[in-house]
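Visitor: okay, sequence plus prediction incoming.
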Amino acid sequence: MADDWFHHLSLDIQTEILKKLPVKSLIRFRSVSKAWRSLIDSSKFITDHSFNNRRTGPNRLLLRYVDETKGSDFEYVSIIDDDDDDDDDDDDSLSQKEVIHTDTIPMYDDILVDKPYSIIGISQGLFCFYNFYESTTSVIWNPSIRKSVAIKMPNNNNNNMLYRPMEPAIGFGVCPRTSDPKLIWITSFQNWKVEVFTLSSGTWRSSISSCNWPPERVIVINSKQVDLDGFIYWYAWEIVYVDDDDDVGGKKKLLNNCIISFDLTTEEFKQVYLPRKLLAPNFLTNPAINVTISKLRDSLVVVENTLVVGEQVYGVWMIKQHGGGSVSSSSFTKLFTIGLGLPDACIESVLGFRKNGRPILEVKSIIYGNGNGNGNGNGYGNVINNLSDMVTYEHTNNSKQHISHLGIIMYGKRVISFVSSYVETLLLLDHH
């Protein structure tokens, strides 16, 4: 029960104080009085609190992984991500772990039951799930208030199994001007088509002018998206034709890497041009090289994955300017390279970045058997590759590596890990 002195304050002052409180406190305070419940549940308060919390609220990391010793279901852990750069311990300063139970995610069409569902995107504390292979429904989930909403998706008429994992491309983000969650559905392999869903209207529309679309030679790939400052970014391919050395006067088609952005407010697409180093090849022409996009603090980064002498090495490139506009290739600068150089461990993937800028890696340990019985003849026995660890990585000025463990150990031959930063929000509380 709130103290009497607080009730003597004007409602405006009470509102300003409540706006600064964490989400879990506000959920409890809804039971204090009908007036407070009405205030906290109002769309204006939810929007104002979300805006304030994005600027001042604590940053959190959501970690998703599979531990096959506990079953095949995903486990979710939320961790407060502080900005401590002076932590020299072997264990990183992510001690405040909270297991998130997923029983508030509706299992419509069984899309989240024993299916390879994906996290489409994260925006302003909301998460969007979708199963590209079988589902007709997506789910928007707020883990902070344990509430979710199911969205009926457009029909996917693409029956080509080669393209199906990559089309349609789906985007998710919250409009910074209206705090209205949006879903974007893009087909681009044959004929461009764009549809947009807003949660406030509950309907899909295809009224975006084609003059705002990227060129038809661009194919948006349904991979990890990045939501940043009111824009959604996707990894994409641009079709280009170059001289064919094997056919005098002929041309051959290449697929260059690029990035496409979508303004959640104006609903305009723009193209981000990559430096030549990152243009090509992509994994279709050279499986040893691949690029992905991510977010480091408040900047867009491109992570280049290259196989060097049998080891996966990752280069991190940051865009020096963003805002969704057409960005030139000269706007990128390389920050650092990640490589373990260890005989008993390899980097599976760069999952994301901490608030202090350190990359979060999934590292797979190479464990040898005792060499008895069915060994491989080298005295070490069979290689057992079923133990993975989430770690943070720091490359110091004296060329030394510092690896800190997050305390997440994953067992299983196929580990699907995901890490994303977010802030808690009240969004969806007023949705019925």
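Guide: Great, that's in hand.
Visitor: please make it C-alpha for all contacts and neighbour counts, starting now.
Guide: Fine.
Visitor: neighbours of Ile259, how many?
Guide: Around Ile259 there are 24 other residues, counting by other Cα atoms under 10 Å.
Visitor: again, but for Ser95
Guide: Neighbour count for Ser95, taken as other Cα under 10 Å: 12.
Visitor: next up, a structure to set beside the first:
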Amino acid sequence: MIADILSRLPVKSLLRFKSVCKSWHCMITDSSLGFQALHYDRSQRKPRFLLQWPDFDFRPLEPAGCRYVYNFISIDTEGNMISPIQVKVQEPVKLILPGCYGLVCLATETRIHVFNPSTRHLIALPTDRGEIAGFGIGYLSSAKGHVIVRLNIPRQSRTSLSWKLECSVFTFLPENGGPKWRAVKDGCPYLVEQFSFPAFANETIYWKIDRGKHQALHRHNDFIVSFKISDEKFQTITHPTDWRPETHRQWRSPVRNSTQLVELRGHLYMVETAAFSYVAVWKLTDPGNSMWSKACTIDISKFHPSFVGELQCVKGTEIIFNSFTHLLLYYDEENKTSRKKILPCSAANLTIYCESLTFPATQHV
């Protein structure tokens, strides 16, 4: 009964309640007891957004070596502010991945930071040799732990794009002297879009292939590379339609606009915005055979182009998009209606996450 009640509370309250008694401390902090999983399961019904302010503070004389201070606010799906959040890193952040089981990844040129917006824990993963060609975060339920996957361009293939990308996996468990990157035997078959958003669904990380750098694919409509973290195997998935490029310029995107990979309702979805006239949403029903089903098509011709950005999440029957302005756009699939919500700064700097107590490190922001 106590666990059921406490699992409905926000993380901020639970961090204070750890001090009530030893039994509560053990229940809240021990992931093996199942409380953290129960809490996260309920948190998924109330996702949150990290909204990044458009500027940051540059502090070259920071004593601890943290030169960049990024300010965020946490908001709910209706745009209401919950709390401010500050993150300090040593390099400019180039990409922030959507949350995975409560954690988000912040990528710089040379390293990956793992951050829990709820507990304020932050860790910078140790650097590894080679240029980062892509990365992703996943969660392995059998091990009750996160997996960070990094793709590197092999040194001997910097001038040859025919080589596979090297793959390494980061484990937070002490092995052979401490946490480290572990090489995976099989390499990634294609270059992936380096700083585009991968998606995680069904214990698999999905990246878009960088088609602009591949004029010869194994299959003409190969579009996605997947990595199943349980067996550490790569696979390629074709585009939902039998698309063939007519010219070299069409290799990068079959819709000549935006194509997004996103996890919705526990599955991988592909979202295509075509010439600001419609949004097509596809669901991957059979990854092994590259089978897709059309989830819906949304007519956006009546919206201003800057109103429709990336799809963020689903709330009931509503699909929530960010924008290139100060707006969130809500589209109701059943009623075919839309509404807008004004935000304090640009919605383009938006990252979704769910509250979680999970974190493998002890460093606080």
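Guide: All right, it came through fine. The shown structure was predicted, so the numbers you read here are calculated from the model rather than taken from an experiment.
Visitor: I'd like the distance between Leu255 of structure 1 and Ile186 of structure 1.
Guide: In this structure, Leu255 of structure 1 lies at 19 Å from Ile186 of structure 1, with Cα to Cα, to the nearest Å as the measure.
Visitor: which part of structure 1 matches stretch 119-126 of structure 2?
Guide: Residues 145-152 of structure 1 are where stretch 119-126 of structure 2 aligns, with TM-score structural alignment as the criterion.
Visitor: list the buried residues of that stretch.
Guide: Of the residues in stretch 145-152 of structure 1, those buried by neighbour count under the rule 16 or more other Cα atoms under 10 Å are Ile145, Lys147, Ser148, Val149, Ala150, Ile151.
Visitor: likewise for stretch 24-35 of structure 1?
Guide: Leu26, Ile27, Phe29, Arg30.
Visitor: span of that stretch from start to end?
Guide: From its first residue to its last, stretch 24-35 of structure 1 covers 18 Å (Cα to Cα).
Visitor: again, but for stretch 131-143 of structure 1
Guide: Chord length of stretch 131-143 of structure 1, first to last residue, is 19 Å (Cα to Cα).
Visitor: again with stretch 315-332 of structure 2
Guide: When the termini of stretch 315-332 of structure 2 are compared using Cα to Cα, they are 9 Å apart.
Visitor: could you do stretch 57-72 of structure 1 as well?
Guide: One end of stretch 57-72 of structure 1 sits 33 Å from the other (Cα to Cα).
Visitor: hmm, who's touching stretch 250-261 of structure 2?
Guide: By Cα atoms under 8 Å, 6 or more residues apart in numbering, the list of residues contacting stretch 250-261 of structure 2 from outside reads 197-199, 206-208, 210-212, 214-215, 243, 245, 268-275, 310-311.
Visitor: show me what counts as buried in that stretch.
Guide: Applying a neighbour-count criterion of 16+ other Cα under 10 Å, one finds Trp251, Arg252, Ser253, Pro254, Ser258, Thr259, Gln260, Leu261 buried in stretch 250-261 of structure 2.
Visitor: looking at those, spot the one nearest Tyr40 of structure 2.
Guide: The shortest gap between Tyr40 of structure 2 and any of the buried residues of stretch 250-261 of structure 2 belongs to Leu261, at 22.8 Å (Cα to Cα).
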